[in-house]
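In: quick one: sequence plus predicted model below, questions after.
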Amino acid sequence: MRSMATCSIAPADHGQKIDTMCKAIGQLQQTVDRLLQQNNLSSDDARREASPIGNSPASAASNQVHTQRSLDFTRMAMTRDNSPEPPHQSEPTHTSVVVTEPMGSLYELTRLRNLRSNQSKLARRTGELEAGNDFISRGLLDNAEAEELFDYFLKTLNQYLWIGLEELHPTLDSVRKSSSLLTATIMTVTALHRPTSVATFDNCYTEFLASVSSSMFDRYHSVDDVRGLCIAAFWLSDVSWKLCGHAIRIATELSIHQSFFRALDGDREHFLRARLWYMLYVCDHHFSIAYGRPPTISESVQIREHERFLQIPLAGPLDMRILSQVSLFQILTRVHERFAEQRLPHQPGHGLLSESSFPDLRHFNLEIDQWRIHWQVRQVHNAYIGAFPPMGNVLYSYFAKLQINAFAVRGINTNQGSLSTERKEFANIAVSAATSILTYILDEPDLRRCLVGTPLYVHTMIAFASVFLMKMGPRGRAMGVQLDMEFVWSLIARMVHLLQSSVTSDRHLLYYIAAGLDKMLTRLKETTTATASNDLHMSHDDQSSTNQASQLNEGPSYRADWQLYLPPIHDNALLDQNLINANHICEAFGSESAGGVYNLLANQFSHLDGMNF
């Protein structure tokens, strides 16, 4: 502005020359400003960095990274572009009328860079990664241990999900050059699953949280950043829901949700991006259905036409596995849209699933059976995790049957006596599914070996099945559903032992599931045994008042041994007093580290309010 003012008062005979100089200076200033803005520096910052006084090369580099990060998150980027954004490759280049989205029109008017899509800026700034400025190079994790963790990840955890990381990054060096967030994720989740890496997990987890926090307000992201967030969401229980939502937002900024159509043309990069979108869909629905929250990703063309993805020559067994999950959660989404909605308090049948809904319930059960038949035969054994892929389909069908049929006992009042024949049928299916979940895991070696490495959804459904059986057992006779409590106790005790022997550290969620189930099992034994003893004592008093001869003729009235563990059906007050309720679930699973399991159980059983669930 000062130079322009000088130009305005110049003599007339020099005016043209000075105008030319002013324009050149202005263009130079704009160019310098753009370069500084791209590096998130002001003119004052640039002058300070140009000064050689008082800074060693190492400290200068550290200060520069710190300054850039600080400015990234504290300065609103109200900077303008001087040239239009280049058209995306998928956009038509012929002369036609193009109607953009509202934000695109706003960008056309203002040219503000922070309104522009990141499509032409897919990669994070590479300066930090090329300089090796990650937590491994800073010495927070030994390079040899990092290589060991990465190798362990490729052969185990990478196989349980549908990541296919070996197709993208066969070496740790490749990951480190691509995304520091993905690097921190792999190190963190792997250390969580190794009993000798507890201290390493704590260090890596701190670095991981710092990377996620930085990414929240970072202007540039990569596809591997999304991949890292999604992987972490499947295993880190305390932040899973937040990570999933953050990953989906970044993925849509990078237009990953639109890669499906390019993938159908055989584009490998877009094929891998479309696979990642399927992975995000499954992750989103794992937690939305389990926690009773609305999903973020809708049923788009890519989801509805997922079978077409398998026709791409690049598709393989990995894609069969992930798309079987997509197909399953399409069904479960419809189930929860149909049955999980809360009714108004004064509506008829509040909380109770009406018998007019039973045809829909039966249809959903049939869909799960068809899903299992369709997808199980398409799964193949894996060199690292054995028969887990086909067995996993069977296990997930049990999960689905439990979730679907548990709606049939929602809102049931145990004081009303036996259920209708049809409702009793669905209740028995739910009990059978819960029992099958536990017995299948306990009896199959490949499932036992894979238990710790499986995603959070598997762990939470094990907890749900166990608690469901413990809560249904004392109520079973009152509703006409037979369940041997000795068998339930034995089954859950075996599961607790398996979890305790499989868990890798006290940071792992299974550690808290085992402890919580052990507490609830102890509580159930204490209450039912006390009730049975009281019932026997009352029966003994009654018999003492009868005739001695009558006692000799009729003999003692003893129940079968398994009945000793069941509360008397006629004593409703005592029954309600001793049932495991929400307070007991909170006591068992309400700790900070097991809060995710408690939230899941609280949501699932909140629908069964008439049964004190």
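Out: That came through fine. Numbering: from 1, shown residues only.

In: contacts and neighbour counts: CA atoms only from here.
Out: Fine.

In: ok, which stretches of the stretch 101-250 of the chain are helices?
Out: 102-110, 127-130, 143-155, 157-160, 165-168, 172-178, 180-192, 198-217, 223-235, 240-253 (DSSP state H, counting those that start in this stretch).

In: hang on, Asn382 packs against Met391?
Out: No - contact criterion Cα atoms under 8 Å: Asn382 and Met391 do not qualify, at 11.4 Å.

In: what angle sits between the helix ranked longest in the chain and helix 180-192?
Out: Counting residues, the longest helix in the chain under DSSP state H turns out to be helix 509-544. On the basis of axes from the mean of the first three to the mean of the last three Cα atoms, to 10 degrees, helix 509-544 is oriented at 40 degrees to helix 180-192.

In: flag every buried residue along helix 509-544.
Out: Residues of helix 509-544 classed as buried under the neighbour-count rule (16 or more other Cα atoms under 10 Å) are 509-521, 523-525, 527-532, 535-536.

In: go on, stretch 356-363?
Out: Per 16+ other Cα under 10 Å, stretch 356-363 contains these buried residues: 358, 361.

In: distance from the chain centre to it, please.
Out: Relative to its parent chain, stretch 356-363 has a centroid offset of 29 Å by Cα atoms, centre = their mean, to the nearest Å.

In: neighbouring contacts of it?
Out: 404-405, 422-423 (Cα atoms under 8 Å, 6 or more residues apart in numbering).

In: tell me the one among these nearest to Leu447.
Out: Of all the contacts of stretch 356-363, Ile404 has the smallest distance to Leu447: 23.2 Å, by Cα to Cα.

In: the closest one is in what secondary structure piece?
Out: If you go by DSSP states H and E, Ile404 is part of helix 388-405.

In: okay, now the one to match up with it:
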Amino acid sequence: MSRENSPQPQENGPTGLVTAPMRSLYELTRLKNLRNNPAWKPKASLIDDDFISQGVVSVDEAEFLFTRFVESNNRMLWDGALLLHQSLDSVRRSSTLLTAIILTVGALHTPEQTEAFHHSYDVFVSLASSLSLARHHSLDDIRALCIGAFYLANLSWKLSGQATRIAAESGLHQSYHRLMQGETNQMEHVRLWYATYVCDHQFSIAHGRPPAAVDDESIRNIEQFLQQSESTNGDARLAAQVSLFTTLTEAYMAFGSDLNRPLDQEDLQNMRTFNVAVEQWRLQWVPRSKNCASLGSYPSKALILYYHFARFQLNSLALRRVASPGASGLETLSLDHREAANTAIAAAMATLTLILEETDLRIAFPSVPIFTYTMVAFCATFLLKMAATWGRDNAGGGDGNNRLGLTINTRDIVSLVQQSADMLSGVAASLNEKHLAKHIAAGMLEMLQQFHALDKDTQHTDLLAVDMNAIPMVQGPDDNAFWAGEYNWHDLGGTFGFGLDETLLGQMAADNFELWPQ
């Protein structure tokens, strides 16, 4: 700890009063370690001693992976909002962390690049770990953390939180006000602030945890951002996601993620309000998402995908604490519970159907962020659990309304999950073996196998339209089975709600697999 004789002047509010307590503490003590140095710039010689210069990854290989990222993944992130550099040389001079994650993601989406993936991944993890306690950060470092969160399943939660904290520390939350005051150079800063908001809220909801970023002035007035002359089509898609996750976060705050808390009638009335908000979101934003030559109809179709998944997430909460067949005290669901549950079933099936039927969505699928893969995994697990738990009770025989009043068609569900698994298997074949697609596809096939084994113990095997015996036996990485013991089909509470990691991805071996060799 050292002191400064002449502390650098700090901007205060219009009244001249200190605007933050920590600034007051610094002015009293003059301790250097209590503040960041806004004049700090990355070293110009960064490129001379980075991991590429040291031969960890060759220059030719780095150029190839950089191009791979730019031509595929970068377009999925709102038309390149997180990568402003036009060349690998430019990235290397700005941020080694950003360079490392670009090569990592590029290798993750390229077959036969496992070694390059491991090398780049190790560099990125080491730098990201050091960054958490560093006092100096660049905007490209924040972009790197967001890209890592969007594409690395095992680090998404940690990186999204770190990106949000550093973004706020760097003052990005103040950029919107400056933009509205006419500082057009703040446009890129506001765009990055929105990206960190989506990153944070996307993964906080996915993991069933409260978000770190709040709904500030920039979030509440996002239309003002889109009215700027520099606004792009990518900005409209980014704003759409900000708007949707604002609604889903409000729902999270209203209903929570406690699996032991069933929804009462008042909750279900509130759910109707959220359903209306999601419907209005689709009507407002899908027409504003313009298609393009490079992505076809993906921009608008991706928003429709998010719409179906949002409806599924919301309405599946109606099944919290619903007893499994044979449990004591089983009662018929109320009309409101039944309506919401059937909406969730329909939305989950619509999510999988859209991916299978929309050509441009399937073409883009290999390059999309991992949250989209999570949608598929969550919907498939939900539908198979519903079919296994409620699809064969006394009233419906597996193909209609059962005694709880739930509309479950076992044939359609099994067929849809099978087709989705096949589609993901095809996607995985075009990617690196470490990509999440391989693990989810294998998990879905394993789940179908166990569903078939469960079905053999019932009297309705003949109802299945799919030849389950034709499903190949699948094993996970390193020839280890995905599950030790039988799949817990009747743990319905573990699937419903906002928690996707510990219960869902844990069972599907997606969030627990190791990206690095043992």
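Out: Right, received. Where do you want to start? Model, not experiment: these values are computed from the prediction.

In: counting contacts, what elements does the helix holding Ile404 of structure 1 pack onto?
Out: Judged by 3 or more Cα pairs under 8 Å, 6 or more residues apart in numbering; DSSP states H and E, the packing partners of helix 388-405 of structure 1 are helix 317-339, helix 358-376, helix 421-443, helix 445-450.

In: any chance of these in JSON lines, plus distance to Asp134 of structure 1?
Out: Formatted as JSON lines, those follow (distance: least, Cα to Cα, whole Å):
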{"stretch": "helix 317-339", "distance to Asp134 of structure 1": "31"}
{"stretch": "helix 358-376", "distance to Asp134 of structure 1": "42"}
{"stretch": "helix 421-443", "distance to Asp134 of structure 1": "40"}
{"stretch": "helix 445-450", "distance to Asp134 of structure 1": "31"}
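
In: tell me which of the ones you listed lies nearest to Tyr220 of structure 1.
Out: When these are compared by Cα to Cα, helix 317-339 sits nearest Tyr220 of structure 1, at 28.1 Å.

In: average distance between the closest one and structure 2?
Out: With mean Cα distance after the TM-score superposition for structure 1, helix 317-339 of structure 1 departs from structure 2 by a mean of 0.6 Å once superposed.

In: what packs against that helix?
Out: helix 268-291, helix 358-376, helix 388-405.

In: between the ones you listed, which one is closest to Ser213 of structure 1.
Out: helix 268-291 (19.8 Å).

In: what distance separates that closest one from the centre of its chain?
Out: Centre to centre, stretch against its chain (Cα atoms, centre = their mean), the figure for helix 268-291 of structure 1 is 10 Å.

In: kindly report the same for stretch 141-153 of structure 2.
Out: With Cα atoms, centre = their mean, you get 11 Å for stretch 141-153 of structure 2.

In: go on, stretch 437-445 of structure 1?
Out: 24 Å.

In: repeat for stretch 22-39 of structure 1
Out: The answer for stretch 22-39 of structure 1 is 46 Å, by Cα atoms, centre = their mean.

In: and it, which stretch of structure 2?
Out: Aligned using TM-score structural alignment, stretch 22-39 of structure 1 spans no residues in structure 2.

In: most centrally placed residue in structure 2?
Out: Nearest residue to the geometric centre of structure 2 (Cα atoms, centre = their mean): Phe371, 3.1 Å.

In: quick one: buried residues of stretch 124-135 of structure 2?
Out: Buried, per 16+ other Cα under 10 Å, within stretch 124-135 of structure 2: 124-125, 127-128, 131.

In: could you do stretch 180-195 of structure 2 as well?
Out: Buried positions in stretch 180-195 of structure 2, judged by neighbour count with 16+ other Cα under 10 Å: 186-195.

In: aligned to Asn36 of structure 2, what sits in structure 1?
Out: Aligned partner of Asn36 of structure 2 by TM-score structural alignment: Ser117.

In: and the residue lying closest to that match once chain neighbours are set aside, how many neighbours?
Out: Closest residue in space to Ser117 of structure 1, ignoring its immediate chain neighbours: Glu253 at 6.7 Å, by Cα to Cα, 6 or more residues apart in numbering. Residues lying near Glu253 of structure 1 (other Cα atoms under 10 Å) number 17.

In: ok, back up a step: so which of the helices of the stretch 101-250 of structure 1 gets nearest Gly596 of structure 1?
Out: The closest of the helices of the stretch 101-250 of structure 1 to Gly596 of structure 1 is helix 240-253. By Cα to Cα, the value is 8.9 Å.

In: in structure 2, which residues correspond to the closest one?
Out: Using TM-score structural alignment, helix 240-253 of structure 1 pairs with 156-169 in structure 2.

In: average gap between that stretch and structure 1?
Out: Mean for stretch 156-169 of structure 2 is 1.4 Å (mean Cα distance after the TM-score superposition for structure 1).

In: give me the distance between that stretch and the centre of its chain.
Out: What separates the centre of stretch 156-169 of structure 2 from the centre of its chain is 14 Å, taken as Cα atoms, centre = their mean.

In: same question for stretch 45-53 of structure 2.
Out: The answer for stretch 45-53 of structure 2 is 32 Å, by Cα atoms, centre = their mean.

In: return the set of buried residues in it.
Out: Judged by neighbour count using 16+ other Cα under 10 Å, the buried positions of stretch 45-53 of structure 2 are 47, 50-52.

In: now render those as TSV, adding distance to Thr67 of structure 2.
Out: Below are the buried residues of stretch 45-53 of structure 2 laid out as TSV (distance: Cα to Cα, whole Å):
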residue	distance to Thr67 of structure 2
Ile47	18
Asp50	19
Phe51	18
Ile52	16
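
In: so Asn382 and Met391 of structure 1 - more neighbours on which side?
Out: Met391 (20 against 15).

In: which residue in structure 2 lines up with that one?
Out: Under TM-score structural alignment, Met391 of structure 1 pairs with Lys301 in structure 2.

In: its match and Arg362 touch, don't they?
Out: No - using Cα under 8 Å, Lys301 of structure 2 makes no contact with Arg362, being 10.4 Å away.

In: widest-spaced pair of the buried residues of stretch 180-195 of structure 2?
Out: Gln186 and Ala195 (14.3 Å).

In: which one of the helices of the stretch 101-250 of structure 1 is the most hemmed in?
Out: Stretch with highest mean neighbour count among those: helix 180-192 (a mean of 26; mean count of other Cα atoms under 10 Å).

In: starting at the chain centroid, how far to that helix?
Out: Taking mean C-alpha positions (Cα atoms, centre = their mean), helix 180-192 of structure 1 and its chain are 16 Å apart.

In: can you name the residues of structure 2 that that helix overlays?
Out: Counting by TM-score structural alignment, helix 180-192 of structure 1 falls onto residues 96-108 of structure 2.
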